[in-house]
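# pasting the sequence and the predicted coordinates here, then a few questions.
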Amino acid sequence: MDRELVPAIANFNDLDSIGALPGCMNMDHHPANVLISNGWDRIRQENRNPGLSERRDRPSYQHALTPELRVLREGVSITRTAPRVPFATLAGPDGLAWSPIFFQRQPTDKAEGLGIAASILRSRTLHQAHTMSDIETGIMKNPVGLNAEEKSTSPSLGPKAGSIHDGASQFVSPQARKSLTRKLDLRMIPIIMLLYLFSFLDRVNIGNAKLYGLEEDLGLVGNQYQICVSILFVTYCLFEVPSNLIIKKVKPDRYIAFITTSWGIVATLTGVCQSYGGLIAIRLVMGALEAGLFPGLVVYLTMFYKRDQLAVRVGYLFIASAVAGVVGGMIAYGIGFLDGSHGMRAWRWLMIIEGLPSVVIGIATYFILPESLEKAHFLTEEERQQLTIIRHEEIGQTKEAEKFHWADVKEGVKDWQVWIFAFSGFTNDIMFYGFSTFLPTIIKSIGSWSAIESQALTIPVYALGTGVYLVVANYASKNQLRGVVSASFGMISIIGYCMLIANRGAAVSYAGTFVIAVGLYVSVGLPLAWLPGNKPRYAKRAFAVGMQYFIGNTAGIVMPFLYTTASAPRYYTGYGVSIAAVFCSVCIFSFLAWYYTRVNRRRAAGLEDWKFEGKTEQEILELGDYSPRYVYST
């Protein structure tokens, strides 16, 4: 094999000379072109005219290594490389990463294998990944041009022990990745969606029950109904953070199964409640039991999926809440015809029929959900290893980071991002819970429809919100536009509330509920995955998610008093406060999108590399989202 020796280089910028060598690469097999731009090392295949692409403002990682580079006609090998500064995986804003792994200097003049390994995280910019099977994940395992003797003397090409990959250098093909993700989804997502669907249904069906005589049967007067609605959120908020911190300690699958079965029993007992005090007690207990579900499921999903996959999976949970509106409306419509059957009012049948499925699903959860990725019995040993490799490709996803450390909780307390997300959760949930709980009442107030007809008219509203969210969430996740999209759809929901306030007739007001649903589910749903996706360390992520839902759900305590009987039928107070709250969320999401973009650019330009000083490679890996290598989702 003909070789052309290139003089030793002193910094990355000198790699430009590679592209200047005529005919130095043959693109017939698995060529790699090195592109250093904006601080991100990329590897890409080009169909012709291989070479380096020029971009301005590239950072100067001076004297990173001093290799003797040999360019082969069908591959690249680097000899005698020696580290001068610590490096591990660098990830770009588009999800593409290139991992320089430097080996110790060898005392021979032979080509000692490939000293730079490419770790390609799947990216929208890498369309040719399927043609790069020798390069794609982990290493270039068999550099063309090395004979058997050279291969046998080559050092191990896997990452150093304790790195992000912890020594794993196995190849996971794109097809295998898709197959593994699909297998996870088919096993876990349906049951998880059902869990949250019936949780949400049991929490808000008191709004449907109001139209079927709950107030009259229990003798509720004044604001007692509003108190019954809001009291659930008191214990719901109080138990969210503690529940989220202990879920991993007590085995997530069993914990989720226990709380689901328990609240299902309590929700069913609501149907036999005989007094105001009894309803208060039931709602308090149900709030405490349901508190751990949604934030717990979000943290649970982070144990199986990468952050670029997380938004869609958390989105499925949020979709379940919209589907709960559709299902709840259909069930409420049908149960309306049971009013008086066997001497029971329709609202009692509603509580019993919607509570029992939670008991069944809770028991099934114990047998379906795995405790962890390592103990997922529906996966083969090879599949578990491959999924572990895939998850550990991300910056900050070390084995140590997946353990619970109180130091990470303290970091979460000090992180201003956690608190601003939590406040946006409160402003969003003012709109979300008000709309979800009182939509049947709102629809009945804007027209001359009966209680049963009002229940039926909620179905298409929820259905539209569900469909739009499915499409938009997928688009926003793929294009890294969560902040911009959340803010934009928040403005859409404001338009819907203005249509209700304008009171231009039943048709216009009813159309306004559709507009609200379109904006609401996107602007509330996307941020739920945005925060945990930007916190790679488990304990900090668990605290952040718990706090986001704790403060967010306090809106449920306030919300019922915005839709009082005295403010019917127009509910101007509720609509006006919702508009103000959503506008606050729009401002927050716009700011966060700008901030994360700015930080990513600073890190790409090397302006935060001072954080490397005085730290070992392992310490750098454990920095989590504070690492200069970490790229925030925007």
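Sure, I can see it. Numbers count the residues shown, from 1 in each chain.

# switch to C-alpha atoms for all contacts and neighbour counts from now on
OK.

# how far off centre is stretch 347-358?
Distance of stretch 347-358 from its chain centroid, counting by Cα atoms, centre = their mean, to the nearest Å, is 31 Å.

# show me where this structure has its strands.
Assignment of strands within the chain using DSSP state E yields the ranges 3-6, 33-37, 40-44, 68-72, 76-79, 90-91, 97-98.

# let me have those strands in TSV, adding mean neighbour count as columns.
Conversion of those to TSV gives the following (neighbours: other Cα atoms under 10 Å):
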stretch	mean neighbour count
strand 3-6	13
strand 33-37	21
strand 40-44	21
strand 68-72	21
strand 76-79	22
strand 90-91	24
strand 97-98	26
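
# okay if I get the ones you listed as JSON lines plus distance to Gly412?
Formatted as JSON lines, the entries for the strands of the chain read as follows, by distance: least, Cα to Cα, whole Å:
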{"stretch": "strand 3-6", "distance to Gly412": "49"}
{"stretch": "strand 33-37", "distance to Gly412": "33"}
{"stretch": "strand 40-44", "distance to Gly412": "28"}
{"stretch": "strand 68-72", "distance to Gly412": "45"}
{"stretch": "strand 76-79", "distance to Gly412": "42"}
{"stretch": "strand 90-91", "distance to Gly412": "23"}
{"stretch": "strand 97-98", "distance to Gly412": "27"}
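
# what about these, which gets the closest to Gly574?
Checking those against Gly574 by Cα to Cα gives strand 90-91 as the closest, at 44.7 Å.

# so what does that closest one touch, helix or strand wise?
Using 3 or more Cα pairs under 8 Å, 6 or more residues apart in numbering; DSSP states H and E as the contact definition, the elements that strand 90-91 packs against are strand 40-44, strand 97-98.

# and for the closest residue to His405 other than its chain neighbours, the neighbour number?
Nearest in space to His405, with sequence neighbours left out and distances taken as Cα to Cα, 6 or more residues apart in numbering, is Ala539 at 6.0 Å. Other residues within reach of Ala539, judged by other Cα atoms under 10 Å, total 26.

# would you mind measuring from Ala539 to Glu402?
Relative to Glu402, Ala539 is positioned 8 Å away (Cα to Cα, to the nearest Å).

# Gly329 is in contact with Val461, isn't it?
No. Under the criterion of Cα atoms under 8 Å, Gly329 lies out of contact with Val461, with a separation of 10.2 Å.

# higher neighbour count, those two?
Gly329 (26 against 23).

# how far away is the residue nearest to the more buried one when sequence neighbours are not counted from Ala267?
Leaving out its chain neighbours, the residue that sits closest to Gly329 by Cα to Cα, 6+ apart is Gln455, at 5.2 Å. Taking Cα to Cα as the criterion, Gln455 is separated from Ala267 by 20 Å.

# against that first model, consider the following:
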Amino acid sequence: MMSETKQEADITVLSSEEELYLDPKKEARVVRKLDRNVLPILGLIYFLCALDRSNIGNSVSAGLQESIGLTNSEYSNVVSLLYVTYILSEMPGTLLLKKLKPHRYLGFCGLCWSLVTIGTTFVGNYGHLLACRMLLGLFEGSYFPCIMLYVSIFYKKEEQGLRMAILLSCAGLAGAFGGLISYALVQVQTTNPWLQGYRLIYLVEGLITICAIPLIFFWLPDDENSGKFFNDSDREVMAIRSKQRSNYMGEEGFSWVEIKKAYLDPKTYFSMIIQFCQDLILYSFSTFLPNILKSGLGYNTNEAQYMTIPVYIVSVIAVISISYLSDRTSLRGPFIAGANALGIIGYIILLASGNNKAKYFACYLIAFPLYICPGLNLSWTANNSYPHYRRATSMGSNQTLGNLSGVIAGQVYRNSPYVLGHSFGLGCLCVSIIAVALNTLWLRYLNNEKERILNGEKVDNKSERTGDHELDFRYCY
């Protein structure tokens, strides 16, 4: 009798495995189709998002500060206060994305921030500029955490790091092209004083963004099965991929219990600390790089604009190649720590050297952790948090604290040669490495504990295990 029961159980398991089997070639074809149709849209809009946010540095280098009589203190406030509204919109955005439908929510946000960018063309004083920047933060704030959450819905754990890196590299390209576009537009001479210099930067970049937004509204799918570019066979593959992850996905409906579990989890806080430190580097360096080159290293306006380009190109190459290796090895922490070590050397050179060529070389070293570490840390968070609303809470919190650093970045980078800002950046990279080490040790401990329970070496004291707490779920570190 027991033998028959065991035989039936084996048949059930086998048929379940057969039901979830996917031909690797078919799956790869569908993933490539996703990559061709989804990633370019998300990447383009994030490129424009980063361009519209970071152009404040290029516009100041191109004459904004003198034109509207902006003091150094007011400029710092303009940079910092954008992140107040930016932060306020992040958590609500990640929680509302699914309910409001991604194409509607992301499209609406993009339309609004492009209009704000166009409106910045005509600012006449500090108050006008501050209002525009805070509105920009309100509409841009939830875009990045939402697209990261969106990627985690469509792609498997081992596919996410590279895709997130590709999207982050678009921000690096925005830094490079931002300098190139600004350099070109500053050369344009018009008879209209409202369309000269830095004002053209906002007008042209805002118009480009508004022309791209219809791609979100009319082409971006809301879930794994609704893509217009999928045929029936593709939808079957996506359905099986979804079932393969269903053990950890849990209930699809909103749950306060899952939000509570996210906030009781130590790895949520390690993730938040790492993101804060990495984002401070990202926001301060990407915003102030033209000023660091101009005021800190003594280059003229044109040189400061185009000398940012190769720095960002190095950053883009680094984030794609390192994230590819991270996905292939299923490791996150060691790559974050390694990139940060290069950044630490860069900041030490900026602080200690009196040679401008050495300082410019240091900018390339800091470019390594610039986009690698925020992206890998966010994918690390997404990989280790299930089901949906637990993951959405962890990622939203990660981004909320991370972007709080944007408020601080504007305050520590006030006066050339930016000793306070560079020192703060150096300290943040050191703290991040410590947090990465602690998170890695914690995740290894959790994996070992699950292994001991499964082997009968330890009693399982938990009454309920769901999502990533399930015994067969393995955390990546």
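Arrived safely, thanks for sending. Being a predicted model, the structure only gives us computed values, none of them experimental.

# could I get the TM-score for this pair?
Here the TM-score for the pair of chains, by TM-score structural alignment, normalised by the length of the second structure, is 0.94; 475 aligned residues with a Cα RMSD of 2.1 Å.

# show me the contacts for the residue nearest to Gly329 of the first structure.
Going by Cα atoms under 8 Å, 6 or more residues apart in numbering, Gln455 of the first structure touches Asn208, Gly329, Met330, Ala332, Tyr333, Pro440.

# at 7 Å instead, please
With contacts defined as Cα atoms under 7 Å, 6 or more residues apart in numbering, Gln455 of the first structure is in contact with Gly329, Ala332, Tyr333, Pro440.

# burial measure for the last one, as a count.
Using other Cα under 10 Å, Pro440 of the first structure has 25 neighbouring residues.

# check the second one too.
Here the count is done by other Cα under 10 Å, and Ala332 of the first structure has 29 residues near it.

# contacts only, for the counterpart of it in the second structure.
If you follow Ala332 of the first structure across to the second structure using TM-score structural alignment, you land on Ser182. With contacts defined as Cα under 7 Å, 6+ apart, Ser182 of the second structure is in contact with Asn58, Ile201.

# quick check: the gap between Ser182 of the second structure and Ala318 of the second structure.
The spacing between Ser182 of the second structure and Ala318 of the second structure, counted by Cα to Cα, is 24 Å.

# and if you look at Ala131 of the second structure?
Using Cα to Cα, Ala131 of the second structure is found at 36 Å from Ala318 of the second structure.

# also Leu138 of the second structure?
Using Cα to Cα, Leu138 of the second structure is found at 30 Å from Ala318 of the second structure.

# also Ser330 of the second structure?
Where Ala318 of the second structure is concerned, Ser330 of the second structure sits at a distance of 17 Å (Cα to Cα).

# same deal with Arg104 of the second structure?
Separation of Arg104 of the second structure from Ala318 of the second structure (Cα to Cα): 33 Å.

# now the aligned residue in the second structure for Gly412 of the first structure. Nearest residue, chain neighbours left out?
Across the two structures, Gly412 of the first structure finds its equivalent in Ala262 of the second structure, going by TM-score structural alignment. Using Cα to Cα, 6+ apart and skipping residues adjacent in sequence, the residue nearest Ala262 of the second structure is Arg390, 5.3 Å away.

# just give me the neighbour total for whichever residue in the first structure pairs up with the one you found.
When the first structure is aligned by TM-score structural alignment, Arg390 of the second structure is paired with Lys540. Neighbour count of Lys540 of the first structure, defined by other Cα under 10 Å: 27.

# correct me if wrong: Lys540 of the first structure contacts Asp408.
Yes. Under the criterion of Cα atoms under 7 Å, Lys540 of the first structure makes contact with Asp408 at 4.9 Å.

# contacts only, for Tyr126 of the second structure.
Under the contact definition (Cα under 7 Å, 6+ apart), the residues listed for Tyr126 of the second structure are Leu70.

# and it, how close does it get to Leu200 of the second structure?
Here the criterion is Cα to Cα. By it, Tyr126 of the second structure lies 18 Å from Leu200 of the second structure.

# again, but for Ser321 of the second structure
Here the distance between Ser321 of the second structure and Leu200 of the second structure works out to 35 Å (Cα to Cα).

# those two: which is more packed in?
Taking Ser321 of the second structure and Leu200 together and counting by other Cα under 10 Å, Leu200 has the greater number of neighbours (22 against 14).

# the more buried one -> the first structure?
That one, Leu200 of the second structure, aligns with Trp349 by TM-score structural alignment.

# the match of Gly412 of the first structure and Phe108 of the second structure, how far apart?
The value you get for Ala262 of the second structure to Phe108 of the second structure, if Cα to Cα is used, is 28 Å.

# more neighbours, the two?
For Ala262 of the second structure against Phe108, the residue with the higher neighbour count under other Cα under 10 Å is Ala262, and the figures read 23 against 15.

# for that one, what are its contacts?
Applying Cα under 7 Å, 6+ apart, we find Ala262 of the second structure in contact with Thr268, Arg390, Thr393, Ser394.

# which one of those is nearest Ser89 of the second structure?
Thr393 (13.2 Å).

# what's around the closest one, how many residues?
Using other Cα under 10 Å: Thr393 of the second structure sits among 23 other residues.

# same question for the one 4 residues further on.
Ser397 of the second structure: 24 surrounding residues under other Cα under 10 Å.

# same check, this time on Asn455 of the second structure
Around Asn455 of the second structure there are 10 residues (other Cα under 10 Å).

# what sits against the equivalent of Ser445 of the first structure over in the second structure?
Residue pairing (TM-score structural alignment): Ser445 of the first structure is matched to Ser295 of the second structure. Contacts of Ser295 of the second structure were listed using Cα under 7 Å, 6+ apart, and they are Ser416, Pro417.

# give me the distance between Ser295 of the second structure and Val60 of the second structure.
Ser295 of the second structure sits 12 Å away from Val60 of the second structure when distances are taken as Cα to Cα.

# let me see the ranges of the helices in the stretch 351-500 of the first structure.
If you assign secondary structure with DSSP state H, counting those that start in this stretch, the helices in the stretch 351-500 of the first structure sit at 381-391, 406-414, 416-446, 451-478, 482-502.
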